[in-house]
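Asks: just need the structure, nothing else, for what follows:
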Amino acid sequence: PLYHKVIKKRKKVLAHDERNECQIGDRVRISETRPLSKLKRWKVDEIIERTE
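Replies: You can find the predicted model right below:
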């Protein structure tokens, strides 16, 4: 950034959860992969933080 400000960005993406273990609100690490469907280009690598 021009003025050395810290900027955080968030974006919702569709990611493939192969083992179906994620819940709504979980924080996960994703990685880019080949296109799996029309909108899915990401897969879930690990769950960082679970919601209760």
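Asks: from here on, contacts and neighbour counts on C-alpha atoms
Replies: OK.
Asks: packing partners of the helix or strand hosting residue 43?
Replies: Here residue 43, judged by DSSP states H and E, is contained in strand 42-49. Strand 42-49 sits against strand 15-16, strand 27-32, with contacts defined as 3 or more C-alpha pairs under 8 Å, 6 or more residues apart in numbering; DSSP states H and E.
Asks: the structure of the following sequence is requested for comparison with the preceding one:
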Amino acid sequence: MPKRILSGTVTSDTNDQTVTVSVERRFKHPVLHKTVRKSKKYRAHDANNTFKVGDAVRIQECAPMSKSKRWEVIVN
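Replies: Below you'll find the model as predicted:
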């Protein structure tokens, strides 16, 4: 099964080797037929501390690295 890949923006880089990435998705409401924006934060592994707040990144699923880290940043 392929690993999921999401695109988002780094919102925090204060922890060592970890970045918080905010991923926004848009969809049409089933009843109101209005475009709705929802965002969710993911904690991702950044081994070299290369990404800073505001960077656009892609993250991919990986094996659990800690209690909250289940994603890793893909280097393009």
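Asks: on that earlier part again, now the strand holding residue 43 of the first structure: buried residues?
Replies: Within strand 42-49 of the first structure, the residues scored as buried using 16 or more other C-alpha atoms under 10 Å are 42, 43, 44.
Asks: which one of the helices and strands packed on strand 42-49 of the first structure lies nearest to residue 38 of the first structure?
Replies: strand 15-16 (11.7 Å; C-alpha to C-alpha).
Asks: residue 14 of the first structure -> the second structure?
Replies: Mapped onto the second structure by TM-score structural alignment, residue 14 of the first structure lines up with residue 43.
Asks: any idea how far that match lies from residue 53 of the second structure?
Replies: Applying C-alpha to C-alpha, to the nearest Å, the value for residue 43 of the second structure to residue 53 of the second structure is 13 Å.
Asks: just the helices in the second structure please.
Replies: Under the criterion DSSP state H, the second structure contains no helices.
Asks: map residue 37 of the first structure onto the second structure.
Replies: Aligned by TM-score structural alignment, residue 37 of the first structure pairs with residue 66 of the second structure.
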